[in-house]
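**Student:** Sequence and predicted structure below; questions after.
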Amino acid sequence: MSRSAPSRPFAGRRRAVVAVALALWAVCTATAHAADAQIVSERRVSARVVELQVSTPALAAPTRVTVDLPAGYDAQPDRRWPVTYFLAGTMNNDRAFNDIVGGLKLTEGYPSIVVSPDGDNGSYWSDWYNGGAFGAPKFETYVSDQLIALIDRRFRTIADRSQRVIAGVSMGGYGAVMLAARHPDRYAAVASISGVVDNSLVPTGAVLSISSTFDGGPVDAIYGPRATQEIRWRGHNPTDLAGNLRDLDLQVRTADGLPNPGIGEQLLSADTVSCVVEAGVYAASVSFHRTLVSAGIPHAWKDYGSGCHTPENFQRQIVDVLRQFQTVLAHPRPVPASFSYSSIEPDFDIWGWHVAADRRRAAEFLRLDDAGASGLTLTGSGLTTVTSPPSFAGVPRVDLAGATAGSVVPDPAGRIRFVVDLGPPDAAQQLTPGATTRRVRRAVSLRPQAVVVITRSRPTRGHLRVCAHTVGGTVAARLAVTGARRRVLTRGRVVPLGPEATCRSLRWTRRLRDARGTLRVTGTDGVGHPVAARRTFRVPAALRR
């Protein structure tokens, strides 16, 4: 609006354990970030509208947030709700959704809290470079790290990625898609409404360069001059980050910049300038759409034909966006079993993984491909340190191929930490004229040693009832039962064991004479590790003969 996975769980029980662990990690991380921002005042504007003042070190001054409550929020005090974040455009603020496009009316039947933060006049919803000094304003940090946690703490939200979506108009469309691409583990869906979603085009890049002046900053304060800081422009550009959006529900909507009298636009009016703006937005949206198609990334694409950068055009798009959001929230996608992701940050967290690049390395893209519990592929330079999600709880050791160490022991939470050598760290910043970079691609496989867990060994008159499962993979297990002096009581039996409980009945081949017996499980897991487990059981006197 112109201010006119995952780790891949092994299966079954492992999947549930990993999902819970990732949820706890997200909650703990969100709680920590929420402590960085505080609500300093709150005002009930109307039955459905709450206005907050938020203080955060990410911004130079307190900032306002408008929260639209869904119909029924007060009448249903035990109900929790999804959250929709709506980002405004250049020269707009948090009230634009309600005051300019009639958002309160548009969301009368929409079952979600709608949160509209203020993005200043031309922040592009980014953490600013500020000539290399960085510091405030840091709108990406504020929205994705702090505001989400703050809203989840203050309101009755469903604090889960599957119930959180984000959209924006114009600069807000850029911001929404940029934030979703850089933090795909925090949003289930994203929509660009006439968004400036490709900063590599000359007109859109020029507008972004001067937008920092709308808030009193110098030209190019947001990402720096393109001549020397192209990597920062690309590292925030939705079109360059398109691959990060594969696991989100994605909408790209735009009009073509020709006036549409059918929705109330007039050529010989103030709408004329807005038509020029929409034509630029259209070019950016088409470029983004073509990149998504080329990469095979599913998305909803809607070219509305005639329409300018006006509230009337935005309103029809918002109606369609909310309809698709409602479907996404009602039918959430599962967490991806594996993922791919690119970032220019020196260290980052994504889907429970933490990645720290070599501190000697200049700014460049670091790419993860097919990251999951069985491994990942890294592309970059320097010694890169990787910490996994808590996927290996109960596993004694994980063998590594492609890392600097051959094996590693998980920490008490089930995480592993390893280093990957991607060659010498690049000294020259990627995409800088004359720079030479030598990025290395290396695959790392993770091979956890499986453990057999025996959960039942109950003797009856005719057999021993046995139940067992594994942690860390599958095992081709041989089951045998012995009594005193290792007297064999059953025939050996080979049973495939996995994360789900497997139960078998082992028939006695000899009379039960001993007060105790031992169940022994031996075998190898799926990657060749030897596995052994045993459990002693008591034989009731009534069964001995």
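**Tutor:** Cool, got the structure.

**Student:** When you work out contacts or count neighbours from here on, use the C-alpha atoms and nothing else.
**Tutor:** Will do.

**Student:** what's the next secondary structure element after the longest helix along the chain?
**Tutor:** Criterion DSSP state H: the longest helix present in the chain is helix 271-295. Downstream of helix 271-295, the first helix or strand assigned by DSSP states H and E is strand 300-303.

**Student:** That next one packs against which elements?
**Tutor:** In terms of contacts (3 or more C-alpha pairs under 8 Å, 6 or more residues apart in numbering; DSSP states H and E), strand 300-303 is packed against strand 249-254.

**Student:** chain center to the strand it packs on: distance?
**Tutor:** Here strand 249-254 is found 18 Å from its chain centre; the criterion is C-alpha atoms, centre = their mean, to the nearest Å.

**Student:** structure B:
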Amino acid sequence: MNKDIKAVVIKPDHYSAGKKLPVLYLLHGFSGAYSDWILKVPAIKGLSDQYNMLIVCPDGAFAGWYFDSPMSKEWQFETYVGVELVNWVDKHYATIQNRAGRAITGLSMGGHGAFYLAFKHLDTFGAVGSMSGAVDIRPLSDAFGIEQVLGKYSEHPDRWEKNTVINMVYLIKPNSLDITFDCGYDDFLYPVNQALHQELLLRKIPHDYTVRPGGHSWEYWANSINYQVLFFSDFFNKKGK
């Protein structure tokens, strides 16, 4: 996109250039920014220390949706987060530079983004999560800025169908990706998360799926991230042996 984009990089207490660590990429939601997680859930700094992993919070713009837009070169966030940022982090920090040392998750728009990037970049990410994820973008066609990235649904339905997470499950095979996702029962995105759960069951793709009380809120995500990071730590430890 030919511009500088900020990101947050959280290093654990025991970070040193001599020991390579796993990385969790943590995505923000619609109308957010790279600083959302660190400002609204500062406890993630403690999770980095506790589990001895780097946490990287990219910027996906106000409504970038982590796509490479076919309409504008200003919206190329799949390439930025899924390729360029990963390469930059590996170059500048002591990281495990393969999919066994990388996981990605996010909230809402970022939950969509995490699944989207992991499904399309299986050689980059070994584990994926989502919190209150917009895992089917089609019901959101009249809002949330997606049409500026993909075009209007009424004019380009093929783009929307091809790029919605629930239609991309065919890209993965059972046990090719460690998957965890959750959603609050009172969340407006609960039905699409339930549908994704059923689709994964139908295809016999192992995954952890959790429904808790709660809505589309930072209170919910601040709680959820604790369980997600535990899941990714287990993945890293399992792959590291």
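**Tutor:** Thanks, I have the structure now. Quick caveat: nothing in here was measured; it's all calculated off a predicted structure.

**Student:** tm score of chain vs chain?
**Tutor:** The TM-score (TM-score structural alignment, normalised by the length of the second structure) is 0.93; 238 aligned residues with a C-alpha RMSD of 1.7 Å.

**Student:** quick revisit: which of the residues in the longest helix of the first structure are buried?
**Tutor:** For helix 271-295 of the first structure, burial by neighbour count (16 or more other C-alpha atoms under 10 Å) applies to 271-272, 274-289, 291-292.

**Student:** Show the residue spans covered by the strands in the stretch 251-400 of the first structure.
**Tutor:** For the stretch 251-400 of the first structure, the strands defined by DSSP state E, counting those that start in this stretch cover 300-303, 339-343, 347-350, 353-356, 366-372, 375-380, 383-387, 398-401.

**Student:** And those: which comes nearest residue 123 of the first structure?
**Tutor:** Set against residue 123 of the first structure and scored by C-alpha to C-alpha, the strands of the stretch 251-400 of the first structure come closest in strand 339-343, at 20.5 Å.

**Student:** how far off strand 375-380 does the closest one point, in degrees?
**Tutor:** Going by axes from the mean of the first three to the mean of the last three C-alpha atoms, to 10 degrees, strand 339-343 of the first structure is angled at 20 degrees with respect to strand 375-380.

**Student:** which residue numbers in the second structure go with strand 339-343 of the first structure?
**Tutor:** Aligned using TM-score structural alignment, strand 339-343 of the first structure spans no residues in the second structure.

**Student:** Would you tell me which of the strands of the stretch 251-400 of the first structure gets closest to residue 205 of the first structure?
**Tutor:** Taking C-alpha to C-alpha, strand 339-343 is the member of the strands of the stretch 251-400 of the first structure nearest to residue 205 of the first structure, at 20.2 Å.

**Student:** ok, back up a step: now the strands of the stretch 251-400 of the first structure in TSV, with mean neighbour count and distance to residue 482 of the first structure?
**Tutor:** Shown next, in TSV, are those (neighbours: other C-alpha atoms under 10 Å; distance: least, C-alpha to C-alpha, whole Å):
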stretch	mean neighbour count	distance to residue 482 of the first structure
strand 300-303	15	63
strand 339-343	21	47
strand 347-350	16	49
strand 353-356	18	45
strand 366-372	21	40
strand 375-380	21	40
strand 383-387	20	43
strand 398-401	18	32
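
**Student:** could you dump those to a markdown table with distance to residue 245 of the first structure?
**Tutor:** Below are the strands of the stretch 251-400 of the first structure laid out as a markdown table (distance: least, C-alpha to C-alpha, whole Å):
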| stretch | distance to residue 245 of the first structure |
| --- | --- |
| strand 300-303 | 13 |
| strand 339-343 | 9 |
| strand 347-350 | 13 |
| strand 353-356 | 17 |
| strand 366-372 | 13 |
| strand 375-380 | 18 |
| strand 383-387 | 22 |
| strand 398-401 | 29 |
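
**Student:** just so I know, which of these lies nearest residue 20 of the first structure?
**Tutor:** Evaluated over those, closeness to residue 20 of the first structure peaks at strand 353-356, with 14.9 Å, by C-alpha to C-alpha.

**Student:** what about residue 174 of the first structure, which helix or strand?
**Tutor:** Applying DSSP H and E as the criterion places residue 174 of the first structure in helix 171-182.

**Student:** That helix vs the second structure, average offset?
**Tutor:** Following the fit onto the second structure, the mean deviation recorded for helix 171-182 of the first structure is 0.7 Å by mean C-alpha distance after the TM-score superposition for the first structure.
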